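Q: I'll drop the sequence and a predicted model, then ask my questions.
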Amino acid sequence: MPTSHQITCAGEDCPEWSIRTAVYGTHPEWLAAEHRELLAADGWVDVEGRDYCPDCKPAA
């Protein structure tokens, strides 16, 4: 059964998003964790449960 996981940037008025799909036997939790790891490598951050793209990353 196909599984998908989507992340949308929480930045105000930001159109950035990412979707990851798997076709064979992938658990949704595993897919979500791997998706976040790949996005973190691309500069996305999770701040208090909200995801931000590299252009909208909140100041530290």
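A: Received, thanks. Residues are numbered from 1 along each chain as shown.

Q: when you work out contacts or count neighbours from here on, use the C-alpha atoms and nothing else.
A: Fine.

Q: pull out the buried residues from stretch 37-46.
A: By 16 or more other C-alpha atoms under 10 Å, the buried positions in stretch 37-46 come out as Leu39, Ala40, Trp44, Val45, Asp46.

Q: and the fourth one, how far is that from Thr3?
A: Which is Val45. 23 Å (C-alpha to C-alpha, to the nearest Å).

Q: this is the comparison structure:
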Amino acid sequence: MSKAGLIASPARGRFVATDKGKALLGTAPEKVDVALLMPKPAFREFYRNEGSTAGTDGGAN
């Protein structure tokens, strides 16, 4: 949710809803999931980049 700009972390272990997050909550979504966040450009970019870096450790354990 932070990647979508819906929450901020002003201090360690503290999270607050941003204005965008409050607006989203005002629509009373049934759930907050990837499908709901995907229209947010920042989240979409983050999600796309996460998928491209998965498994790039070469299988070293």
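A: Here it is on my side, so go on. Since the structure is predicted, the reported quantities are computational estimates derived from the model, not experimental observations.

Q: quick check: TM-score for this pair?
A: The TM-score (TM-score structural alignment, normalised by the length of the first structure) is 0.28; 37 aligned residues with a C-alpha RMSD of 4.2 Å.

Q: related to what we said a few turns ago, Pro28 of the first structure: which of the buried residues of stretch 37-46 of the first structure is nearest?
A: Nearest to Pro28 of the first structure among the buried residues of stretch 37-46 of the first structure, counting by C-alpha to C-alpha, is Leu39 at 16.4 Å.

Q: which elements pack onto the lengthiest helix in the second structure?
A: Counting by DSSP state H, the longest helix found in the second structure is helix 41-53. Packed against helix 41-53 of the second structure, as judged by 3 or more C-alpha pairs under 8 Å, 6 or more residues apart in numbering; DSSP states H and E, are no other helices or strands.

Q: and it, which residues are buried?
A: For helix 41-53 of the second structure, the neighbour count (16+ other C-alpha under 10 Å) marks Phe43, Arg44, Tyr47 as buried.
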